[in-house]
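>>> With the sequence up front, the predicted model follows.
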Amino acid sequence: MPTVYNWQIGREMEYPYAENRPDRQWGAVFDLNKCIACQTCTLSCKTTWTHGEGQEHMFWNNVESKPYGAHPLGWDQEILDRLGVQEWGSDGVYDGDTIWEANDVDWEETSPTEEHVANEGHVASYMPDDADWAHPNLGEDEPAGEAFAGDTHIEGEEHPMWFFYLPRVCNHCTYAGCAGSCPVQAIYKRQEDGIVLIDEESCQAQLQCVQACPYKKSVFNQAKGNSQKCVGCYPKVEQGLVPQCFENCLGKIRQHGWVNPPEEADPTNPIDYLVHEAEVALPLYPQLGLEPNVYYIPPINVPDDYLFQMFGPGVEEAKETYRRARDGRADQRKLRGLLHLMGSTEWRIEEFEVTEDQAIGYDADGRTVAKVPMEEPRAERPKFEQGVDAYRLDVT
């Protein structure tokens, strides 16, 4: 089997196809410190893409409460258990097996379906059942954890419990599990933007993409008899717009754009800046080996051990950098400005700058598509208004 370089795990790994990166790669960053689980993203996607027959159980965009929520039920725990021991070296290199290397399966000789018969514990044989898809909000808002020193708005207090919201879409992985497992090559990665799509006419309903995608974002439509998945809102992307779930995000936690490998990173590109320059955005379960292209700014109130398993090395540093930007530290002013730009426009921001008083976003043609102030205007009114003989409860 060919070997490819996966920069997220810091080494070469096995993959069924030779390395062939697209001309540019669809990418995204989600700020988990701002997600409020309003599910507006989920509804906007559902009403746009998955409201048809056979799609009742499909949520191409979903929001999970961690640590207990998951859709399909228990998907991440199941995958991590099957993957086995996941060890990272002190140099940031992943020393464990990826899904392509686990269980000593030769992907060129053995399909996941055949391996499923021989070894039901194989990482690429996990098939959620109907009940697993039926409870998209199970575990929502359930907290966990013992008392630990938390970064709360109440100085000096302990934060005894924690949970956070994890919005998920297809990662449009560089080394996609769905594409790598499809026996009829009905799944492909677009060269122009790296979006992973299913050719539904070529799909023969062998379900290997559903099994092999560890994030469980390829879903079978029983009514149509083929698999379906998030399409990255490519009709909007082609017009320079952000995907539907990004545009409708009330918490303004999402930034869409292009992501480059580290050696090609452009510090004026918002996604590259967050991922490579500020190093505040991390991939979800990089140890799986798919090089996912959706990145997350870790929640600062969650224990590091849990986040390390989820996002790999760099969690502590990312949280500290985010805190400094949030607190207005001068060394993270550029990051603070970019965080203000998130969700500020329906247009894709491909370049940004931070001036003395505002952050500015530009499209591919250099046209200004967003301007936000670095500091919100503030006015303070008298607590007692003599003209109406009344007290104000909110003076700002």
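Yep, it's here.

>>> make it CA atoms for all contacts and neighbour counts henceforth
Noted.

>>> Could you look up the SS state of the nearest residue to Glu53 once chain neighbours are set aside?
In space, and not counting its chain neighbours, Glu53 is closest to Ala223: 6.4 Å by CA to CA, 6 or more residues apart in numbering. Following DSSP: H, G, I helix; E, B strand; the rest coil, the label given to Ala223 is coil.

>>> okay, now the one to match up with it:
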Amino acid sequence: MDIRSQIAMVFHLDKCIGCHTCSVACKNIWTDRKGAEYMWWNNVETKPGTGYPTRWEDQEVYKGGWEKHGDGIRPRGNKSKVISIKNITYNPNMPSMDDYYEPWTYKYSELFEAPEGDDQPTARPISLVTGQPIDVKSGPNWDDDLGGSQDYARKDVNLDALSPQEREEMFELERLTFMYLPRICNHCLNPTCVASCPSGALYKRGEDGIVLLNQERCRGWRMCITACPYKKTYYNWSTGKSEKCLLCYPRLEAGIPPACFHTCVGRIRYLGVMLYDADKIQETASCDERELVQRHLDIYLDPFDPEVIRQARACGIADSTLDAAQKSPVWKFVKQWGIALPLHPEFRTLPNLFYVPPLLPTMGRVKDDIYDTTTQSFWGGIEGSRLPMKYLASLFSAGDTARVEMVLKKEMAVKIHRRMVTVGDLPEAEAATAMAEAGVSADVADEIFRLTTLALNEERFVIPAAHREEAIELIEATGDPHPAAGGDRLDGRRLARSGRGSGQVLTDGGSGRPRQTGGIVHQDLRDPGDLLPRGRLCALWRGLPTGNLFGSDQG
């Protein structure tokens, strides 16, 4: 058993108000640079809709994710590193600028400095790519709130799971509804982007599973852009390098949640540590599609199990990380309560971002020009959902409608229980029956209610200690000649001052390579220089300069 720790996330879609505050926060911090204007590491989509980039879910077009190949899997379109090198200049499945949008600004001087006259002055849109005037035709959320539904909402890939009659019913005025879907990089357990990069620039951090991209190694082949089925890797046309969401790891290492999490107005976001068995990744990703969701959830281990704790310590996971895993809100939503599901598990990347499906759009209908939320029976609102179960199942459970229905029943049971407790207008027998059918006790319902509505930041974001001192210890043991942060060479005094970790460096099997057992690194890395700390927050990403994020225009 090879136990590793992973930073995982939950988004509660019943609470998302579609304000895009998360997107703006991320944009202002990370992607307001030349060549990155079109990048939205965090974006919020309206569903039904085509998303960003357009129809990103259609892998018949983009060939992203993994596909079954015999008893195993391979990158869709056979985009392995070897094949990619053979066809390194030929990538017909890559999104074009039209699939995203051409970023623009406005020539404000024509508005503010216009001479007095009879005509109303205007600010013409100017392309940020060419610098020439353009006619704006699309944007990152062009279909927000079902805007342009004929061109966008009706072309949602997930509607393919519905019959023609069900599709038409979804767009009847009386049934018309939509939901918001915030998306960031999933930092998958089995990332296709890492497997497809010919340069080996993409890697998964050992201590927390965050997927990062080494700018020094990146050669701009862009195979990662095609390989990622969620299209969360982007190409900077100015620097010639790829870029992606890095989960604000400098903030995490300082104990601060990522910017999009911290600024979320609806407080829909949760972050915590999950323990998983890396030995099961291949087996899990290769299983039958009908078993994918359950096998994916089974790969995460119980942090309270004494045997798991013993094995985790043997694999070098620190006690502080184990403690954070036991307090993780993600563990509760995903495993303990079973109400959070992965987005498009059929891509087989084993994403670490889970979603609580929205219940609210299922409840109300327009009846005699009145918005009616009453039902004849307890489950009537779910069975007659305005968002068909097949549609939600296509998003979150690889087509398993029974799993989505059970999640919604649990959410409904919590609402009924809390109404009985706070308002008292429901018979206790009815509430008890509802919770029994959903498999939810009164205590569990109260726990779900509290974490969903009343949780403090410390409960929503449980971030383990970074253990920088153990990375320093590993670098000393490998004899890395590079200086540490600020140009000072590492010495024993600095290591003694930190004094938090209990890690030790051992040789890994017969290879003679050092293997960290104290929690910071527990997977073999070809170049120990990848662990070189730079800057005050121990970036653990060699090539990250102290000034501009990606250095000069030459990358």
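Done, it's in. This one's a predicted model, so the numbers in the text were calculated from it and none came from an experiment.

>>> Could I get the TM-score for this pair?
After superposition, the two chains reach a TM-score (TM-score structural alignment, normalised by the length of the first structure) of 0.70; 308 aligned residues with a CA RMSD of 3.2 Å.

>>> follow-up on the earlier one: residue in the second structure paired with the residue nearest to Glu53 of the first structure?
Alignment note (TM-score structural alignment): Ala223 of the first structure maps to Ser238 of the second structure.

>>> got a list of what the residue nearest the centre of the second structure touches?
Nearest to the mean C-alpha position of the second structure, counting by CA atoms, centre = their mean, stands Asn186 at 3.0 Å. By CA atoms under 8 Å, 6 or more residues apart in numbering, the contact set of Asn186 of the second structure is Pro351, Asn352, Leu353.

>>> now the equivalent of the last one over in the first structure: how far from Ala330 of the first structure?
The pairwise alignment with the first structure assigns Leu353 of the second structure to Val294, based on TM-score structural alignment. Val294 of the first structure is 28 Å from Ala330 of the first structure, where distance means CA to CA, to the nearest Å.

>>> sorry, back to before: check the gap between the match of Ala223 of the first structure and Ala438 of the second structure for me.
Relative to Ala438 of the second structure, Ser238 of the second structure is positioned 53 Å away (CA to CA).

>>> And for Pro164 of the second structure?
Taken as CA to CA, the span from Pro164 of the second structure to Ala438 of the second structure is 31 Å.

>>> quick one: the strands in the stretch 301-450 of the second structure?
341-342, 353-356, 365-367, 370-372 (DSSP state E, counting those that start in this stretch).

>>> Following superposition onto the first structure, what is the mean distance for the second one?
In the superposition with the first structure, the aligned residues lie an average of 0.5 Å away from strand 353-356 of the second structure, counting by mean CA distance after the TM-score superposition for the first structure.

>>> Counting neighbours, go ahead and name the busier of Pro164 and Ala438 of the second structure.
Ala438 (19 against 10; other CA atoms under 10 Å).

>>> so who does the more buried one touch?
Per CA under 8 Å, 6+ apart, neighbours of Ala438 of the second structure: Met406, Lys409, Lys410, Ala413.

>>> at 6 Å instead, please
Ala438 of the second structure makes contact with Lys409, Lys410, according to CA atoms under 6 Å, 6 or more residues apart in numbering.

>>> Pull up the gap between it and Leu408 of the second structure, please.
Between Ala438 of the second structure and Leu408 of the second structure the computed distance is 9 Å (CA to CA).

>>> ok, the alignment partner in the second structure of Arg326 of the first structure - how many residues close by?
Superposed on the second structure with TM-score structural alignment, Arg326 of the first structure falls opposite Lys415. For Lys415 of the second structure, the count of nearby residues is 16 (other CA under 10 Å).

>>> so what does the top helix by length along the second structure touch, helix or strand wise?
Ranked by residue count, the top helix of the second structure under DSSP state H comes out as helix 401-422. Judged by 3 or more CA pairs under 6 Å, 6 or more residues apart in numbering; DSSP states H and E, helix 401-422 of the second structure is in contact with helix 389-396, helix 428-438.
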